[in-house]
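Visitor: I need the structure of the sequence given here:
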Amino acid sequence: MKLLLMDKDTTSIVSMAYSQSEILQKEVFLFERIDVASNQEHMKHLKCIVFVRPSSENIAYLAKELQEPKYGVYYLYFSNILSKADLKKLAESDVMESVREVQEFYADYVPLSPFLYSLNIKGATEGLQWRSYNLLRSAQGITSLLLSLKRNPFIRFQANSDLSRRLADKVREILSKESALFEFRNETDSATILLILDRREDAVTPLLLQWTYQAMVHELLTITNNRVSLANVPGVSDELKEVVLSAENDEFYAQAQYNNFGETGQKIKNLMEEFQKKAKSTQRVESISDMKTFVEAYPQFKKMSGTVAKHVTVVGELSSKVGKHQLMEVSVAEQEITCRNDHAQHLNSVKQLIANSSIRDEDALRLVMLYALKYEKHSNNALVNLMEALKKRGIEEQRSKLVYNLLEFGGQHARQCDLFGTQVDVTDVNNVKNIVTRKLKGLKGVDNVFTQHNPLLKDTLEDLIKGRLRDTLFPYLGSSTMRKAQDVVVFIVGGVTYEESCLVNQMNKELSGARIILGGTTMLNSAAFMDEVQIATQGIPNRRTRSKFR
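Guide: Predicted structure coming up:
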């Protein structure tokens, strides 16, 4: 019998990799947090499996635990590199010689899917500079990921971003210090690229309403480590107040997570019809043979029943919010602002929607943010008028000032790429090609008016995979003598979105011989992104916005 002792971070990591029933099958019957005071009595019959981050706090907790051990024996596993000094401290504390094993088990990040990870760091920067702990934590998360993948990468970073450069330097520092750990046999002619990007380069993607199932759930309900709270849904049953959306343990979700809202609704209908057929077949239990068949099928039937109830409730709540707050109208305006050039029409659309009482305040604010980003330098910029309209809606001035904070965070001065495809540099063949592609797409129309937008990450990754990503914009750190990139590990300072995750999923299916792994400091929806912007711009005067708009 075993007890699993974790900290706050590793609890999240383990919960994403294993269900509780899977852990129970390994004879783990108790779960404790090392950083939460416990009055647990001594249980020498239990083996204690410790899985924690090698932080100074955890080392102190462990040293105290080993001096007066409550359990029979201890197996110590650390999610990242353990220093020799900390190892010595633990050895000196193990006065009862109860430790049987010490091992580094590289898993210092939250695995959200086979190609998506997060470090769950909120408010990574302040004053548009790294918070020192978050810089170190980000570097440790990245190096842990590289060790678990057994990759020693070439590092590229965003040239205009001090945040990206500093993180690249910190990662290289760890790679150099722990060079022995990164000596992997390279049996192929390919290489791994670690590409470090800055969220400031694309502040549009986190602001847009999403229409694929997973991204839509995160935008309107919020997904936290695969869990969604439905406690505020009227009439919801107790067992559905919190639901788990995991592609690994939910076949329907695995198939539907990247489908658009209409396709998801059709899949739900098909699932319900299938369930109703099975329910009718189980109602006829007239013989011993029927009873045996029913008992054998019951676990699957029960699981299917739970799946139907869960997804019908989630999709029903999404549908309710879409209708109540006229989100389709809002989304059309967002996509038009982002993907097309028509200042007069866009300004009129935003004004009309701000005046619409059915629209939520946060949606009105996002529309003004998108307008501000798109038409920051336009000769007829009417941002002052739109800010006044927000005030008339009753949005507090402190909240509406986020528009100016956003311009300081991700305005034109903070970007090196052409986010909206409006600037043509005839000397740059790739730039011209991208502009022409976008314009042709606009002329031909799109299959879905709600999904016209492609994240900037798409162009960046395509250029990288094809070997045409410009060194001046995304330089190498150190040597640039490399072979064709097979694995690309992306890290976005400031957070990543499920829209970008959906993009990477599609690219991984289409690429031959290459794999992309995407991650960032945190997972964003529009509300979380606004919080990040507010924290990141604390103490920064709105120099650019004051001079132009006030």
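Visitor: From here on, just use CA atoms for contacts and neighbour counts.
Guide: Noted.
Visitor: How many residues are close by Ala528?
Guide: Neighbour count for Ala528, taken as other C-alpha atoms under 10 Å: 19.
Visitor: Doesn't it lie inside a strand?
Guide: No: remark: Ala528 does not belong to a strand; assigned using DSSP: H, G, I helix; E, B strand; the rest coil, it is helix.
Visitor: Would you mark the buried spots in the biggest helix by length in the chain?
Guide: Ordering each helix of the chain by length in residues (DSSP state H) puts helix 288-324 first. Of the residues in helix 288-324, 294, 301, 304-305, 307-308, 310-315, 317-318 count as buried by neighbour count, 16 or more other C-alpha atoms under 10 Å.
Visitor: Stretch 153-172 too?
Guide: Of the residues in stretch 153-172, those buried (16+ other C-alpha under 10 Å) are 153-161, 163-172.
Visitor: Show me the residues you listed that map onto strands.
Guide: Counted as lying in strands by DSSP state E, out of these, are Phe154, Ile155, Arg156, Phe157.
Visitor: The second one reaches Met482, doesn't it?
Guide: Pointing back at Ile155 there. No: contact between Ile155 and Met482 fails when scored by C-alpha atoms under 8 Å: they sit 10.8 Å apart.
Visitor: circling back: what's the closest of the ones in strands among the buried residues of stretch 153-172 to Ala536?
Guide: Comparing those against Ala536 with C-alpha to C-alpha places Phe157 closest, at 19.8 Å.
Visitor: mind listing what the closest one touches?
Guide: The neighbours of Phe157, taking C-alpha atoms under 8 Å, 6 or more residues apart in numbering as the test, are Ser164, Arg165, Ala168, Leu195, Ile196, Leu197, Phe474, Pro475, Tyr476, Leu477.
Visitor: quick one on the thing from earlier: immediately after the longest helix of the chain, which helix or strand?
Guide: The helix or strand immediately downstream of helix 288-324 is helix 327-339, counting by DSSP states H and E.
Visitor: elements contacting that next one?
Guide: helix 343-354, helix 361-374 (3 or more C-alpha pairs under 8 Å, 6 or more residues apart in numbering; DSSP states H and E).
Visitor: compare with the first, here's sequence two:
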Amino acid sequence: MDHHHPSSFTHAHHRHQNSATISTESDGNLVSNIFTNYIKKALKETGPGMKSLLVDDFALAMTSNGMNQTDILKREVFAVEPLMMTSNKSKSKSLEKVVVVPSREEESLRFVKAVCILRPTNENVNALCERLRGGGNGTSTSSSYGEFHVFFTNAIDERKLRAIAKADARGGGNKVKQIQEIFCDVIAMDECAFVIDSRDCFKEDAMRAFDPNGGMRKRVGNNNSSFQRTNYEYALMCDPSWGVRNGTPLIDRCVEGVTSVCLALKRPPMFRYSAKSNIARRIAEDAQRVASEREPGLFDFGRRNDEGYCHVLIVDRFDDCVTPLLTQWTYQAMVHEIFGISSSNRVRAPDAQKLSKKPEEFILSSREDAFFRDHKYDDYGDVGAAVKKYVDDFANERSKTTASKSTASVDDVAKFVERFPEFRQKSATVAKHVQLVHTLSKVINDRQLMKVSEIEQELACAGTSVNGLEKQVEEIVNDPSFGESEKVRLVALYCLRRETEAPQICQHLIRVLSNHVGGKRIDALDCMLRRGGENARTSDLFGTKTIAARMRTSVSALKGAENVYTRHVPLVRSLVAQCVNGKLPASEYSPTWDGFTPECSKKPAEIIVFIVGGATYAEARAVAKFNASKESNNIKVTIGGYSMLHQSRFIENLANVFDEERGP
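Guide: Sure thing, here's the model as predicted:
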């Protein structure tokens, strides 16, 4: 077979059967471990010898979350290089967990193997072809590397494979040694959480954490002012029929991401969607077509039907607008809410004692940071106590080391030198968490978040009495010491809770609010109530629609909660519990598959929840806690969204949806 002929090249390097893909063994089918194993297997199958990892921006974030610099170097990778010179260099340079170098234009590296991990986009394929041909497009003046081993993060079509084959032939041939598909077309943010968007979601200015406007862009005046559109994620909260700019590409990207997770978990999928959501139905139906029509061979895992399906729930963000509005009190969620955690797990946080200095950048990774792994789901008080103990333990260890220096033997000195890197790393970790907790404490005090959060929890939790809370809400709205963010969120929560019981009070609070905040925030509130109100949403958000729901709510309220600030339980927790027990109503979460039967719904082998419009770390925590509970029946749940939301991003998205709905 002629390796360079386009058709023979395609058959040599492409696969249509699942058996030809890279297989991995995962720990409990956690997406983070699956993706890490994919990368390790890709590097292993390249064989021994020096390697350079060629990545796009997406693969750079995915790789940095899965492997650190030491892991990379152990596998003979001496550099991580952007595929294109136009890649996001600022992101690359600040990424601490992998070494990133600029593209080499003149240097010949014939003895080095290029391991390419790329999304199968037209842009990436064109850039790869330019490298293979040996020039042009600002990527490289020569193909440099002696071998190319290409791994695409999702299925690639025949047309693109033929283009790569032709480029390889024109560049001298026999450089592309293999092309494989590894299904990791999302970014694992946590053990059981993923996102699709690889762009940073930092707050624009870390100092805005101390802003009374809560890190949101301040807009004063009428509806002519607008939020700056730095991304088009809001298009996923619009009706597909509106024809929003970038709407269809974002829908397609969600389909690619969700189906890649199904393939990574190696379970035949069964898609279900929020019955009242057109965007959720569109994503679910498109994903079903991929699985049953476009790539049926990929989803044939040789499993019997009685082994169970992977239930994929496509949930509309408007089904639960409460969760992204609440003040968060667990460590990971608080850090994201106030500072923002990027897709590569980086945080930019100012030092509360040195506010004039540029914010520092930290890595918050469960894989790298044992303290963060152990305490990311703890509430604020427990984290503070844990940090204090961590500091005390480190101080004791340091004092023992210092005291023993004068009487240390040669062996003692040798042991100290051996442990010094670990000691220095622990010192940096201690300093990082002390600074984060100290800064969080200052933000909480400056913005009076504890007082606000008590009212939020009363409004958000089903089974609690909200009579009289309108007075407290109005007092805060009229109080200039509270920020716009807190005022908007309290009014929004009150209206979501009592829109049918007390519509006149809701309208009064909105009128009062409009005197204190910019017009775009009122637009966002209007959009939320129309699209996520009681008549529009699929779910029984407050547990009041049926007798059974009211009984469950009453029992839950009687049980109480350990912490008054963390009583609220996200809707997703109820959905996955119903799904595990086979009690999720098909009338509310409709199946796309004609062969759906009640018997199918009772046998989920795994569950994926994809929230259109973005997930939150509070929901990721709820899923992790569910997975660890007996209620899960050992059925693993994975949650994902286009991004991880924080309050200001959610409000901005709502305001932009309002603009699209209103039209030019």
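Visitor: now what about the TM-score between them?
Guide: The TM-score (TM-score structural alignment, normalised by the length of the first structure) is 0.92; 534 aligned residues with a C-alpha RMSD of 2.2 Å.
Visitor: In TSV, list the buried residues of helix 288-324 of the first structure along with distance to Gly539 of the first structure.
Guide: Shown next, in TSV, are these (distance: C-alpha to C-alpha, whole Å):
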residue	distance to Gly539 of the first structure
Phe294	66
Phe301	57
Met304	52
Ser305	52
Thr307	47
Val308	49
Lys310	44
His311	43
Val312	45
Thr313	43
Val314	40
Val315	41
Glu317	39
Leu318	37
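Visitor: for the helices and strands packed on helix 327-339 of the first structure, which one sits closest to Lys2 of the first structure?
Guide: Among these, helix 361-374 sits nearest to Lys2 of the first structure (C-alpha to C-alpha), with 47.8 Å.
Visitor: so that closest one corresponds to what in the second structure?
Guide: The alignment of helix 361-374 of the first structure onto the second structure (TM-score structural alignment) covers residues 484-497.
Visitor: Average offset of that stretch relative to the first structure?
Guide: For stretch 484-497 of the second structure, the mean deviation from the first structure after alignment is 1.3 Å (mean C-alpha distance after the TM-score superposition for the first structure).
Visitor: can you give me how far that stretch is from the chain middle?
Guide: 25 Å (C-alpha atoms, centre = their mean, to the nearest Å).
Visitor: Show residues contacting it.
Guide: Contacts of stretch 484-497 of the second structure (C-alpha under 8 Å, 6+ apart): 212-214, 216, 322, 325-326, 452, 455-456, 459-460, 470, 473, 476-477, 503, 506, 509-510, 513, 516-517, 521, 525, 529, 533-534, 542, 648.
Visitor: sorry, back to before: ranking the helices and strands packed on helix 327-339 of the first structure by burial, who's on top?
Guide: Highest mean neighbour count of these: helix 361-374, a mean of 22 (counted as mean count of other C-alpha atoms under 10 Å).
Visitor: From the contact counts, what lies against the next helix or strand after that one?
Guide: Helices and strands here follow DSSP H and E; after helix 361-374 of the first structure, the next one along the chain is helix 383-393. In this structure, helix 383-393 of the first structure makes packing contacts with helix 343-354, helix 361-374, helix 397-400, judged by 3+ C-alpha pairs under 8 Å, 6+ apart.
Visitor: Contacts only, for the aligned partner of Pro324 of the second structure in the first structure.
Guide: Taking TM-score structural alignment, Pro324 of the second structure has Pro206 as its aligned residue in the first structure. Contact analysis of Pro206 of the first structure by C-alpha under 8 Å, 6+ apart lists Val496, Thr497, Leu524, Asn525, Ser526, Phe529.
Visitor: one more time with 10 Å
Guide: 199, 219, 455, 495-500, 523-530 (C-alpha atoms under 10 Å, 6 or more residues apart in numbering).
Visitor: In strands, which of the residues you listed fall?
Guide: Checked against DSSP E, the contacts of Pro206 of the first structure include these in strands: Val496, Thr497, Met523, Leu524.
Visitor: which residue lines up with the last one in the second structure?
Guide: Spelled out, it's Leu524 of the first structure. Using TM-score structural alignment, Leu524 of the first structure sits opposite Leu645 in the second structure.
Visitor: I am assuming that match contacts Gly614, so please confirm or correct that.
Guide: Yes: using C-alpha atoms under 10 Å, Leu645 of the second structure is in contact with Gly614, at 5.7 Å.
Visitor: Matching Asp418 of the first structure against the second structure, which residue comes up?
Guide: Per TM-score structural alignment, Asp418 of the first structure is aligned with Asp540.
Visitor: how many neighbours does Met50 of the second structure have?
Guide: There are 16 residues near Met50 of the second structure, going by other C-alpha under 10 Å.
Visitor: got the contact list for it?
Guide: Leu73, Arg75, Glu76, Val77, Phe78, Ala79, Leu109, Phe111, Val112, Lys113, Ala114.
Visitor: Now with 8 Å, please.
Guide: If you count contacts by C-alpha under 8 Å, 6+ apart, then Met50 of the second structure has Glu76, Val77, Phe78, Phe111, Val112, Lys113 around it.
Visitor: Most neighbours among these, which one is it?
Guide: Lys113 (24 neighbours).
Visitor: Roughly how far does it sit from Leu43 of the second structure?
Guide: Using C-alpha to C-alpha, to the nearest Å, one obtains 10 Å as the distance from Lys113 of the second structure to Leu43 of the second structure.
Visitor: Can you classify the match of Pro324 of the second structure by secondary structure?
Guide: When classified by three-state DSSP, Pro206 of the first structure comes out as helix.
Visitor: how far away is the most centrally placed residue in the second structure from Phe372 of the second structure?
Guide: With distances taken as C-alpha atoms, centre = their mean, the residue of the second structure nearest its centroid is Val195 (3.3 Å). To Phe372 of the second structure, Val195 of the second structure is 20 Å away according to C-alpha to C-alpha.
Visitor: And for Asn581 of the second structure?
Guide: 33 Å.
Visitor: ok, these two, which is more surrounded?
Guide: More crowded of Asn581 of the second structure and Phe372, by other C-alpha under 10 Å: Phe372, with 19 against 15.
Visitor: Not counting sequence-adjacent ones, nearest residue to the more buried one?
Guide: Ser366 (6.0 Å; C-alpha to C-alpha, 6 or more residues apart in numbering).
Visitor: what do we get in the first structure for the one you found?
Guide: Aligned partner of Ser366 of the second structure by TM-score structural alignment: Ala247.
Visitor: list the contacts for its match?
Guide: Contacts of Ala247 of the first structure (C-alpha under 8 Å, 6+ apart): Ser113, Tyr253, Ala254, Gln255, Gln257.
Visitor: repeat that for 10 Å
Guide: Ala247 of the first structure sits in contact with Leu112, Ser113, Asn226, Tyr253, Ala254, Gln255, Ala256, Gln257, where contact means C-alpha under 10 Å, 6+ apart.
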